[in-house]
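Peer 1: 3D, please:
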Amino acid sequence: MSLLHTCTLRPQDPPPPGMTARGLVTVYHPKQNSPSLPLLLFPVFPVNPDLGAAVGIPVGLVLDACCILGNNRRGELQLLDMPHQRVADEYSDPDRLLSPGRYLFVVVTEERHPVYDYSVCSSFDYWVPPAVIPLRWKGQEPARAPDLPYFSPSDGGEVILEDDACIVTGATSCLESSHIVPATAVQWCRRNRTLLYAYGGDPLKDIKSARNVVTLRSDLDSKHMDSGLFVFAPFAGRIVPIFLKPTAGDLAYNFHMKEVGFPDRILRGYLFVRFAWDIFKFHAPGLAAAAWAQQMLPHQGPLLNLKRSSSGRDQQEGASKKAKTSGDGRGSHTDEAALLAVYEAVDENLQKQPYLTGGDAELGFHVGFSSTKRLEFEYRRAHPEVSAVGSTQFWEDAENKWDDWTT
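Peer 2: Sure thing, here's the model as predicted:
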């Protein structure tokens, strides 16, 4: 009897599918003087490429990033190619997907007044965390979390893995521990210890404890997480990884915006700090340009003239002059094609949502609205004499000073 067995080679598995970004979400500061350097830049991946799902990035993530750079001031997103056309604000559904396009972030006061000339925070080192983080970032955690054991991988000892598997991929081999709040942020934590204490822990103790580490597969560990490859953020009531670099490839294909088993021991306030650190370091290419714009001399003026006219008639007369001087009969609508592309992308996403939110309706978004916009643009081109429609004009009573019509 022969003890030898025939062995056949196992065929090599096909390479995992990759996924490429389908566009960019770029956000500008109204006073920024460098159109090639947006304040924020996010590559956008399909949520589920196999099912042809909508392409976009959560509105809440973009607004939170803008708020952080704007020194924790809330605001709204407007279309860059159509100033004052609001796309989303703090009352919008944070889980609605923002389509690829160019946007402005405008700070809004408590009285709902827009602020275009606002300052930005130029570095994470100078950023002061808010005492209260947005509600959707909060987890079900006690007011004061219990102490957890400390460890220090830099001591040369065995690295403690707090989780049995990678929290993103579920892998049980090639695992490493990764910090949420970067270990290099100790001095920053010390300066902001009082504010961070309100998050439920003590950052100077927690930064080297199990309260600040998660277990990841080696190709997602701190070296890659610290390169801005992805961020952890809330979406639909869960924590998901959102890949924000075009090089994400097969990782984005398999894990982009998929729910992860994020451990309860990690304070959500620390996760918000980590998000801010990533935004400052990797996703704000025009931050320096926007900060410099605040120091511009008055005669230089802003790149984007976004002052609201004192009346609708001013806007109408100005647009009329542009229409008369335009050689192609389109007036000031030279960016119609780019704007219509944004509308069509928004419309496509609306068709794939299970329902429309009140925020969508308030902004005039409904299934099929891009077709109406296309007809509007075509009509304006064919009838330049009516292409100067400005904002709605209100009748003002000389005695009672009414600001609007009443019924």
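Peer 1: From here on, just use CA atoms for contacts and neighbour counts.
Peer 2: OK.
Peer 1: And the helices in the stretch 251-400 of the chain, which stretches?
Peer 2: Remark: helices assigned in the stretch 251-400 of the chain by DSSP state H, counting those that start in this stretch are 268-282, 287-293, 312-325, 336-352, 358-362, 369-382.
Peer 1: now the second one, how far from the centre of its chain.
Peer 2: With C-alpha atoms, centre = their mean, to the nearest Å as the basis, helix 287-293 stands 19 Å off its chain's centre.
Peer 1: same question, the fifth one
Peer 2: Between the mean C-alpha location of helix 358-362 and the chain-wide mean there is a distance of 19 Å, by C-alpha atoms, centre = their mean.
Peer 1: still on that earlier bit, including distance to residue 160, could the helices of the stretch 251-400 of the chain go into CSV?
Peer 2: What follows is these, written out as CSV (distance: least, C-alpha to C-alpha, whole Å):
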stretch, distance to residue 160
helix 268-282, 20
helix 287-293, 37
helix 312-325, 64
helix 336-352, 43
helix 358-362, 46
helix 369-382, 54
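Peer 1: to compare against the first, here's another:
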Amino acid sequence: MSCTGVGGNGQPVKAIHHKRASRNNVVVTHPGYEPPRVMLTLVAFQAPSGIYGVPFHVVLDACCIVAKNREGTLREENSATDISIENTATPILLPGFYTYHVLEGERQYPICTSFNAWSPPRQVPPHWNFPAMGVAADAAEYTSASSDISTKVKMLDGQCALTGHVSRLQNTHLVPVAEIAWWQYREMSLLTHNLLGPDSLPNCLALRADLCGPGMDQGHFVFAPYDGDAVCVCLTPVLADFAMEYHLRALPIPSRIHPMNVYVRFAWGLFKATKLTLDNYARMSSSVTVQEPDLSPFASVKRKRARSDVDGGGHNLGQEQSDADQDRDRNTAASSSAGAIEAPLDLNIWNYDNIKIAEESEAELHRRHLAPYEEEAGMYAGYSKAIRLKLDYMQKHPEVSAVNNARVGRKWEFDDEQAV
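Peer 2: Predicted structure coming up:
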């Protein structure tokens, strides 16, 4: 008999039965190839009901993200019938093989095999848009300079969002600060109405220190909606003892958090946890994949900020940088630093679709006063017209693109000697 410890009467204490991973996985394959190619492998943990599997909507969300935000349905492999969950309140997908079919019917739909290749949707899926997932409330109230973000987050939250522990707290960025180039390229400031970037309060919450770098930043768990709550979803079996206690446990996400940031972290963790599977998919001949964009023109903004994040006493304000941030720093430095310095910077940062998004956001500014965080970010009524004017000018004067190391800077970018 399994036992742990000794009771007060000298008798062995029975081991507590916890949730654990099964030896089987939920494996999702792409039906556009023969045989179908594995595109996702998700660990089947024990749900509160005692059933081993993965929440159905977590699997659907993961498939949608990898399929470049194309909604679809799941079928058991070799079946022509979509899986129906109409009469199930909290459906769990059992271990086994499944195929993901996009609603448009395209068989060889392209796959995003990395986070950089993925672009966030304009809005989070409807089942992610409820108060438990964050509401980005009172953004002006939660404005704070980057120098005291960590202190502010720990003061506001007071405890680990997941465990409730009050010691060893660490500020955790949902979208890692190291992804600033991706943030800028994907126009996350417009999608989240937060022009301060990822190092800001709507993107930060407090977690126990050991759950940050060694945990969430390795893709071992993410947050997602389940049964009307925001819950922790474990994606790998590495932290088995953690998963036993916290898999599918509800957590209070602070109201200041924007749900898009939670959704992006879900995607980021998914790509991290399934990297081997997706890398193998990309290596297979004739696989149709989404190409990664060149983020090097945006890397200089991040490096400029890193040089300036030192306080008057010479202390590094980013000393709590997570493992995810450090890994991305090394990758960025190795792959794109030379190109960002020597190659001409991209003048076409904005396109007319982006401007339409900016105009929609700006329309609110004509009906109210600027909030403090908007003033700090350099927003003003009419900024989209200025951007449109710049883009029109560039199209009429293509010779501007011949200027090396120059580009049109955006209002909320950090000062950079290369911006004009």
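Peer 1: Looking at the helices of the stretch 251-400 of the first structure, which is nearest to residue 105 of the first structure?
Peer 2: Taking C-alpha to C-alpha as the criterion, helix 287-293 is the member of these that comes nearest to residue 105 of the first structure, at 11.7 Å.
Peer 1: Residue 35 of the first structure is nearest to which of the helices of the stretch 251-400 of the first structure?
Peer 2: Using C-alpha to C-alpha and comparing the helices of the stretch 251-400 of the first structure, the one that lies nearest residue 35 of the first structure is helix 287-293, at 9.6 Å.
Peer 1: Would you mind giving the helices of the stretch 251-400 of the first structure as a markdown table with mean neighbour count and distance to residue 124 of the first structure added?
Peer 2: Conversion of the helices of the stretch 251-400 of the first structure to a markdown table gives the following (neighbours: other C-alpha atoms under 10 Å; distance: least, C-alpha to C-alpha, whole Å):
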| stretch | mean neighbour count | distance to residue 124 of the first structure |
| --- | --- | --- |
| helix 268-282 | 21 | 6 |
| helix 287-293 | 21 | 11 |
| helix 312-325 | 16 | 40 |
| helix 336-352 | 18 | 32 |
| helix 358-362 | 14 | 32 |
| helix 369-382 | 15 | 39 |
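Peer 1: out of those, which comes closest to residue 17 of the first structure?
Peer 2: Between the helices of the stretch 251-400 of the first structure, helix 336-352 lies closest to residue 17 of the first structure; by C-alpha to C-alpha that is 23.6 Å.
Peer 1: now that closest one: which residue numbers in the second structure?
Peer 2: Mapped onto the second structure with TM-score structural alignment as the criterion, helix 336-352 of the first structure occupies no residues.
Peer 1: against the first structure, where does the longest helix belonging to the second structure fall?
Peer 2: Secondary structure of the second structure per DSSP state H: the longest helix is helix 323-342. With the alignment judged by TM-score structural alignment, no segment of the first structure is matched to helix 323-342 of the second structure.
Peer 1: Same question for that helix: list its buried residues.
Peer 2: Of the residues in helix 323-342 of the second structure, 323-325, 329, 332, 336-337, 340 count as buried by neighbour count, 16 or more other C-alpha atoms under 10 Å.
Peer 1: Stretch 253-272 of the first structure too?
Peer 2: If you call a residue buried by 16+ other C-alpha under 10 Å, then stretch 253-272 of the first structure has these buried ones: 253-260, 262, 265-272.
Peer 1: Check the burial of residue 393 of the second structure by counting its neighbours.
Peer 2: Counted with other C-alpha atoms under 10 Å, the neighbours of residue 393 of the second structure add up to 12.
Peer 1: I'd like the distance from the helix or strand where it lies to the chain centre, please.
Peer 2: When secondary structure is defined using DSSP states H and E, the element that contains residue 393 of the second structure is helix 383-396. Computed by C-alpha atoms, centre = their mean, the chain-centroid distance of helix 383-396 of the second structure equals 31 Å.
Peer 1: Show me what residue 275 of the first structure aligns to in the second structure.
Peer 2: In the second structure, the residue paired with residue 275 of the first structure according to TM-score structural alignment is residue 266.
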